[in-house]
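Participant: could you work out the structure for the sequence below:
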Amino acid sequence: MNLILETDRLIMREMRHEDAEALFEMDSNPNVHKYLWNKPFTTIEEIHNYIEMVRSQYERNNIGRFSTILKETGELIGWTGIKYIDDHIENGNTNFYDYGYRLNEKFWNKGYASEASKAWIEHGFNKMHIDVMNAYTHAENGASNHVLSKCGMKFMEDYIDEHGAPWKWWQMKNTRK
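Facilitator: The predicted structure is shown next:
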């Protein structure tokens, strides 16, 4: 993929295998996975498999999660981006655009999630011409629920996933057409 998004502080580019160590640092942290079924990654191989899965989404759907880099230091702070959900059903839905992000804990509470979210929503609506953008967050993840609300997503409903966990369904319609 040749797509690169930039904000004042961030560069968002395709995920690559050279990102594995920084992604492993993030995804092996139990705090990062608190609202993700409490299953942090335990091997670097899991990260390489994840990167392969993301890269296959680029090929299949021409979009996916992107490594997100801090311009000032060059550090990979996590991933952000739009994903086309066509591989499972979420809240009774499939074949939809989903916005999501995951950041390394040391980069939380610095406004990076909001900054990236606004850039991706703008890209999705203005460049990709997506009609509806969805997102879902664990019901108890107050920080992520706040970020989505702050970026203009509308809370639609609560639902329970197949594992019995409570989630919130968010949505934003493209009014920029």
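Participant: please count neighbours and contacts with C-alpha atoms only from this point.
Facilitator: Fine.
Participant: ok, then the element right after the longest strand belonging to the chain?
Facilitator: If you go by DSSP state E, the chain has its longest strand at strand 76-85. Note on strand 76-85: by DSSP states H and E, the next helix or strand toward the C-terminus is strand 96-103.
Participant: check the offset of that next one from the chain's centre.
Facilitator: Computed by C-alpha atoms, centre = their mean, to the nearest Å, the chain-centroid distance of strand 96-103 equals 3 Å.
Participant: next one: stretch 119-126
Facilitator: Using C-alpha atoms, centre = their mean, the distance between the centre of stretch 119-126 and that of its chain works out at 13 Å.
Participant: for that stretch, which positions count as buried?
Facilitator: Residues Ala119, Trp120, Ile121, His123, Gly124, Phe125 are the ones in stretch 119-126 that count as buried (16 or more other C-alpha atoms under 10 Å).
Participant: again with stretch 75-95
Facilitator: Residues Leu76, Ile77, Gly78, Trp79, Thr80, Gly81, Ile82, Lys83, Tyr84, Ile85, Glu90, Asn91 are the ones in stretch 75-95 that count as buried (16+ other C-alpha under 10 Å).
Participant: one more, so I can put them side by side:
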Amino acid sequence: MTAAQADLQIGRPSVADGAALWRLAKESGNLDLNSSYAYLLWCRDFAGTSAVARAQDGTPVGFVTGYLRPDRPGTLLVWQVAVHTAHRGRGLAARLLDALTARIASEHPITTVETTITPGNTASEQLFASYADRHDAPVEREVLFGAGLFPDGPHDPEVLYRIGPLTIRPPHGTSQAPSH
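Facilitator: Predicted coordinates:
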């Protein structure tokens, strides 16, 4: 980890971060962009299941948004992951994902992480495959939403990646009390 990476702080987003998360998603070039209003709501209503990486000046440079599935509260669905171009290729997305799941696991028993990835999104495929490897968990893949289900024009299918059962380890350099 470089000094610049060590200087990044990972925590919960606040409503004040909504605009920055929207910009990061827009600039990512590969995420389905939600309305700016949606990111504001996400930072308010799902801050507990999301994480933001901040530079020393407090500026968000990466995020992961997620939620616990209502019908499967032991499953974290990861909605979006974005990292500013200046911070890509340094493992920040993996650090965000590990920090988020460690935090949630300390508060709720989670056994599974799910996400959807469109075919050909190699960066996301590698991120979640390496996450599964770090946590000694198998990965199941299946088409969740076929291309024909999207009403707003051509859209690649969304492939569900189900990772679990999980062994959550605390992020590097931190400790986590055992749960009872």
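Participant: let me see the TM-score of these two.
Facilitator: Remark: TM-score between the superposed chains equals 0.66 [TM-score structural alignment, normalised by the length of the first structure]; 151 aligned residues with a C-alpha RMSD of 3.0 Å.
Participant: distance of the equivalent of Ala139 of the first structure over in the second structure relative to Pro138 of the second structure?
Facilitator: Using TM-score structural alignment as the criterion, the counterpart of Ala139 of the first structure in the second structure is Pro119. According to C-alpha to C-alpha, to the nearest Å, Pro119 of the second structure and Pro138 of the second structure sit 19 Å apart.
Participant: which parts of the first structure are helices?
Facilitator: Counting by DSSP state H, one finds helices in the first structure at the ranges 20-27, 44-61, 112-126, 142-150.
Participant: now those helices in JSON lines, with distance to Ile4 of the first structure?
Facilitator: What follows is those, written out as JSON lines (distance: least, C-alpha to C-alpha, whole Å):
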{"stretch": "helix 20-27", "distance to Ile4 of the first structure": "19"}
{"stretch": "helix 44-61", "distance to Ile4 of the first structure": "13"}
{"stretch": "helix 112-126", "distance to Ile4 of the first structure": "11"}
{"stretch": "helix 142-150", "distance to Ile4 of the first structure": "22"}
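Participant: of all the ones you listed, which one is nearest Asn174 of the first structure?
Facilitator: helix 112-126 (5.9 Å; C-alpha to C-alpha).
Participant: quick one: the closest one to strand 76-85, angle?
Facilitator: If you take axes from the mean of the first three to the mean of the last three C-alpha atoms, to 10 degrees, helix 112-126 of the first structure sits at 30 degrees to strand 76-85.
Participant: who touches helix 112-126 of the first structure?
Facilitator: By C-alpha atoms under 8 Å, 6 or more residues apart in numbering, the list of residues contacting helix 112-126 of the first structure from outside reads 5-7, 9-10, 80-82, 99, 101, 103, 130-131, 133, 147-148, 150-151, 174, 176-177.
Participant: can you rerun that using 6 Å?
Facilitator: For helix 112-126 of the first structure, contacts defined as C-alpha atoms under 6 Å, 6 or more residues apart in numbering pick out Ile130, Val147, Asn174.
Participant: among the residues you listed, who's most crowded?
Facilitator: Val147 (18 neighbours; other C-alpha atoms under 10 Å).
Participant: tell me the contacts of that one?
Facilitator: So Val147 of the first structure contacts Ser114 (C-alpha under 6 Å, 6+ apart).
Participant: so how far is Asp158 of the first structure from it?
Facilitator: Taking C-alpha to C-alpha, one finds Val147 of the first structure at 17 Å from Asp158 of the first structure.
Participant: what does Leu103 of the first structure give?
Facilitator: 24 Å.
Participant: more neighbours: those two, which one.
Facilitator: In terms of neighbours (other C-alpha under 10 Å), Leu103 is the more surrounded of Leu103 of the first structure and Asp158; the figures are 20 against 16.
Participant: any idea what the more buried one aligns with in the second structure?
Facilitator: Under TM-score structural alignment, Leu103 of the first structure pairs with Val83 in the second structure.
Participant: so what's that match closest to, chain neighbours aside?
Facilitator: Gly62 (4.1 Å; C-alpha to C-alpha, 6 or more residues apart in numbering).
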